[in-house]
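S.K.: quick one, what's the 3D model for this:
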Amino acid sequence: MQDEAARPQAVQEIPVTTKKSNGTAKPAQRVIKKYPNRRLYDTDTSTYITLADVKQLVMDAEPFTVRDAKTNEDLTRSILLQIILEEEAGGAPMFSEAALANIIRFYGHAMQGFMGSYLEKNVQAFTDLQAKMAEQSKTMTPEMWSQFMNVPNPLMQGMTAFEKMQEQMQKNTEQLLGAFGLKR
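M.R.: Predicted coordinates:
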């Protein structure tokens, strides 16, 4: 089991309670109950919702948890994995078969915790870079975009540095795995 202290902290702190429009306090984290008939019930809106609605909560960065209606077991990871499965099965998958096979190979392996942490940190770094670019692009005019595309830009250099860091991390990982007798 990975040490909780080693896991990256959430980017956004979640308040303990917030106020509804009528002035009453509500829990900051939305609770969705999953019933044996596989239906999802949003206790915040008192309505049944779909997996697509849960995906929208993720997209909107809404804090939520999914609980089994009978046992109160936390099913959030299971639901998130189900959303990923549907996304991968549709249109343009994010992961190649080779990438998925490599991820599977890490389960039960001594490096499983390292791999999870590695993926989590890199996805967070990519998300942070994407947010920074989105923030900077809000103020850009078409002329500025033209200059951005034609002139070396510090942000683009940052992306190049990020790519180089990724390449170096990949080389280091391959060397480390080689030391354990694991090759690609």
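
S.K.: only C-alpha atoms from now on, for both contacts and neighbour counts.
M.R.: Noted.

S.K.: residues near K34, how many?
M.R.: 23 (other CA atoms under 10 Å).

S.K.: distance between stretch 168-184 and the chain's centre?
M.R.: Its chain's C-alpha centre and that of stretch 168-184 lie 25 Å apart, by CA atoms, centre = their mean, to the nearest Å.

S.K.: wait, stretch 91-103
M.R.: With CA atoms, centre = their mean, you get 16 Å for stretch 91-103.

S.K.: which residues touch it?
M.R.: Contact with stretch 91-103 is made by E87, E88, as judged by CA atoms under 8 Å, 6 or more residues apart in numbering.

S.K.: mind listing what's buried in the helix or strand harbouring G113?
M.R.: Assigned by DSSP states H and E, G113 belongs to helix 112-137. Buried residues in helix 112-137, counted by 16 or more other CA atoms under 10 Å: Q112, G113, M115, L129.

S.K.: can you check stretch 169-182 too?
M.R.: Buried-residue list, stretch 169-182, by 16+ other CA under 10 Å: empty.

S.K.: and the residue of the chain most remote from its centre, how far is that from M149?
M.R.: Distance from the C-alpha centroid of the chain peaks at E143, with 33.7 Å (CA atoms, centre = their mean). Here E143 is placed at a distance of 10 Å from M149 (CA to CA, to the nearest Å).

S.K.: now show me the structure for the sequence below, then we'll compare the two:
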Amino acid sequence: MTSSTKPSDTPGESAGATDATELRVVKKYPNRRLYDTRTSSYITLAEVRKLVMAAETFVVRDAKTGQDLTRSILLQIILEEEAGGAPMFSEAVLANIIRFYGHSMQGYMGTYLEKNIQSLMEVQAKLAEQSPMMNGMMGTYLEQSKSAFAQMQEQMQKQTEQILSAFGMKR
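M.R.: Okay, the predicted model is just below:
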């Protein structure tokens, strides 16, 4: 979706830049529209998803304040994908992730998920290179990863309960 009127760029941003090394900037306006400064056009959330899928490096900034809104937009994309019929996360997984916020293991959990997903992507890339018939192995890997994650969470829950009970506190 393009517009005939182009919002003014902030100093230092070139709207029509095509240099792949330059960080792509998407501005979010108060009317909730997203403006791609590289293509000088308004884009949809689906188009931002395409940038993610293409491994494009970009940042989403509030048009007025310059605040980084990238995480918020990425979470919005995940929310739409989860509501779209084939969710990746069960309610139990989402509830367990929420339980890690404010928990002493919160920092560890983010790192654990990031490394696990990166490993999965590397395995997926290697499998795609080797043979399309090996995709069945991905299902096995995912099941093993899910099981390992559940075991880790169960173990951390037990350890937390032991620590709290040692101090006379119950969770």
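
S.K.: tell me how the two chains score on TM-score.
M.R.: Superposed pair, TM-score by TM-score structural alignment, normalised by the length of structure 2: 0.74. Supporting alignment: 146 aligned residues with a CA RMSD of 2.8 Å.

S.K.: so for structure 1, the centremost residue is which one?
M.R.: So for structure 1, CA atoms, centre = their mean, it's V123, sitting 6.8 Å from the centre.

S.K.: against Q124 of structure 2, how distant is the equivalent of that residue over in structure 2?
M.R.: Using TM-score structural alignment, the equivalent of V123 of structure 1 in structure 2 is I117. As judged by CA to CA, I117 of structure 2 and Q124 of structure 2 stand 10 Å apart.

S.K.: then V52 of structure 2?
M.R.: On the measure of CA to CA, V52 of structure 2 and Q124 of structure 2 end up 17 Å apart.

S.K.: P63 of structure 1 is in contact with P27, isn't it?
M.R.: No. At 10.2 Å, P63 of structure 1 and P27 do not qualify as touching, with contact defined as CA atoms under 8 Å.

S.K.: quick one, helices of structure 1?
M.R.: 51-59, 76-89, 97-106, 112-137, 142-150, 154-179 (DSSP state H).

S.K.: would TSV of those with distance to D68 of structure 1 be doable?
M.R.: Listed next are the helices of structure 1 as TSV, based on distance: least, CA to CA, whole Å:
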stretch	distance to D68 of structure 1
helix 51-59	15
helix 76-89	10
helix 97-106	27
helix 112-137	26
helix 142-150	49
helix 154-179	38
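
S.K.: stretch 59-76 of structure 2: which residues count as buried?
M.R.: Buried, per 16+ other CA under 10 Å, within stretch 59-76 of structure 2: V60, R61, D62, A63, T70, I73, L74.

S.K.: let me know the closest of those residues to V25 of structure 2.
M.R.: V60 (6.0 Å; CA to CA).

S.K.: I figured that closest one hits L51, correct?
M.R.: No. Applying CA under 8 Å as the test, V60 of structure 2 and L51 come out as separate, 11.7 Å apart.

S.K.: intersection of neighbour lists for the two?
M.R.: Contacts common to V60 of structure 2 and L51, judged by CA under 8 Å, 6+ apart, are absent.

S.K.: ok, R33 of structure 2 - contacts?
M.R.: Y42, I43, T44.

S.K.: which of the residues you listed fall within strands?
M.R.: When the contacts of R33 of structure 2 are checked against strands (DSSP state E), the matches are Y42, I43.

S.K.: of the contacts of R33 of structure 2, buried ones?
M.R.: Judged by 16+ other CA under 10 Å, buried ones among those: Y42, I43.

S.K.: can I get the contacts of R33 of structure 2 in CSV including distance to E161 of structure 2?
M.R.: Converted to CSV, these look like this (distance: CA to CA, whole Å):
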residue, distance to E161 of structure 2
Y42, 51
I43, 48
T44, 46
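
S.K.: which of the contacts of R33 of structure 2 sits closest to A83 of structure 2?
M.R.: Nearest to A83 of structure 2 among those, with distances taken as CA to CA, is T44, at 17.3 Å.

S.K.: chain neighbours aside, what residue packs nearest to that closest one?
M.R.: Spatially, and ignoring its direct neighbours in sequence, T44 of structure 2 is nearest to L34 (6.6 Å; CA to CA, 6 or more residues apart in numbering).

S.K.: no more questions from me, cheers.
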